[in-house]
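1. model this:
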Amino acid sequence: MKLRPTHEALKDCIEKAGVKKVAGALGISSSLVYKWCQPPDDEKGESSGAANPLDRMLTIYELSGDSEIIQYLCRRAGGFFTENPHAKTKAELRFVTETIEILNKFADLMHYAERSLRGDGVIDHGEAVNLRQDWDRLKSRLEHFITACEQGQFDIRKEKD
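-> Predicted coordinates for the structure are as follows:
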């Protein structure tokens, strides 16, 4: 899948808010904001000497290899980031096995919440953080499962041993 260049995505977003409003909120000049919305002039991806904020965020993500910064932005926007699944071989991917494992992970999550409540009658901040982390991992796994379904990776006729 070919992605739009960052300057185009940024330009569309900035146009909705207004260049002057963005520049004012960031404490920078309107001309710098306009430069961010221009195509790169050279192989470094810089437009008139100004790398745009999306390119900078992508560089941080690529250097760190940690998707937490992407997850943070998604949460701030009211959503959730789920990576596209990596294709599994047929030997690794069985419908019934995947379904049971996902259900077991969900049951584990609910048992953890129940134990937390049964212990002292409250789910404290630390327990809530653990629940969120486990829930996010489960949502990712479910997304991978549904994507595999959409891609036709499950064929129960071929899974009979």
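
2. for the rest of this, base every contact and every neighbour count on C-alpha atoms.
-> Noted.

3. excluding chain neighbours, what is closest to the residue nearest the centre of the chain?
-> The residue lying closest to the centre of the chain (Cα atoms, centre = their mean) is Phe81, at 2.1 Å. Spatially, and ignoring its direct neighbours in sequence, Phe81 is nearest to Gln71 (5.3 Å; Cα to Cα, 6 or more residues apart in numbering).

4. which strand or helix spans the one you found?
-> Under the criterion of DSSP states H and E, Gln71 resides in helix 68-76.

5. same deal with Thr99?
-> Assessed by DSSP H and E, Thr99 sits inside helix 95-120.

6. I'd like the structure of this one too, to check against the first:
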Amino acid sequence: MESYEAFRRVVGGDAVTMAKRLGRSSSLVHKWCEPHADFTDSGTRNPLDQLEIVLETAQKLNRAPRDAFAPIFYLAESVGGLFLPPVPRTIETSDYSKQLCKAIKEAGEAFATSARALEDDNLSPNERRLILRDIYEAIAELSAFARLVEAGK
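-> Prediction:
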């Protein structure tokens, strides 16, 4: 799917309402929903294109996946979802062990955070947030391990 197609789907037929919520003009929101060969066609990159550039730049700067993809992790978590970062293109045998260790470490942290929070049998909103963050990180690492195994030879 292209970024403009994603915008077209989310905007539906109501660019005016979206524009008002975003504090932008409806013509700009309409532009974001149109195909373009070059961003200069519309005068601006749509927000998804901008985010893609940020992610690509972070990866080129060798940011850790959890940092490079932080905006996507945030968006996924904000809607109750889970983002699984991509598996490396080349897989070494040692990658399996490293990834399994990461998954076990994250799961252990999730269990420890949960146990500390549940000592008083009452979960505060902050404790819930911390537990969920650690659980989602553990799930992401375990899923990354599963995808390594699937992609392996």
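
7. hmm, back to that, how near is the counterpart of the residue nearest to Phe81 of structure 1 in structure 2 to Pro35 of structure 2?
-> Under the alignment (TM-score structural alignment), Gln71 of structure 1 pairs with Phe73 in structure 2. Distance of Phe73 of structure 2 to Pro35 of structure 2, given as Cα to Cα, to the nearest Å: 27 Å.

8. more neighbours: which of these two?
-> The residue with more neighbours, out of Phe73 of structure 2 and Pro35, is Phe73; 19 against 15, by other Cα atoms under 10 Å.

9. now do the contacts for that one.
-> Phe73 of structure 2 makes contact with Arg66, Leu82, Phe83, according to Cα atoms under 8 Å, 6 or more residues apart in numbering.

10. measure the second one to Ile72 of structure 2 for me?
-> With distances taken as Cα to Cα, Leu82 of structure 2 is found 9 Å from Ile72 of structure 2.

11. can you check the first one too?
-> Arg66 of structure 2 sits 10 Å away from Ile72 of structure 2, taking Cα to Cα as the criterion.

12. so these two - more neighbours on which side?
-> Shown here are Arg66 of structure 2 and Ile72; by other Cα under 10 Å, Ile72 has more neighbours (18 against 14).

13. mind listing the helices for structure 2?
-> Using DSSP state H, the helices of structure 2 run over 3-11, 15-22, 26-32, 47-60, 65-68, 70-78, 93-118, 125-151.

14. wait, which of the ones you listed is closest to Val87 of structure 2?
-> helix 125-151 (6.5 Å; Cα to Cα).

15. quick one: the closest one to chain centroid distance?
-> 12 Å (Cα atoms, centre = their mean, to the nearest Å).
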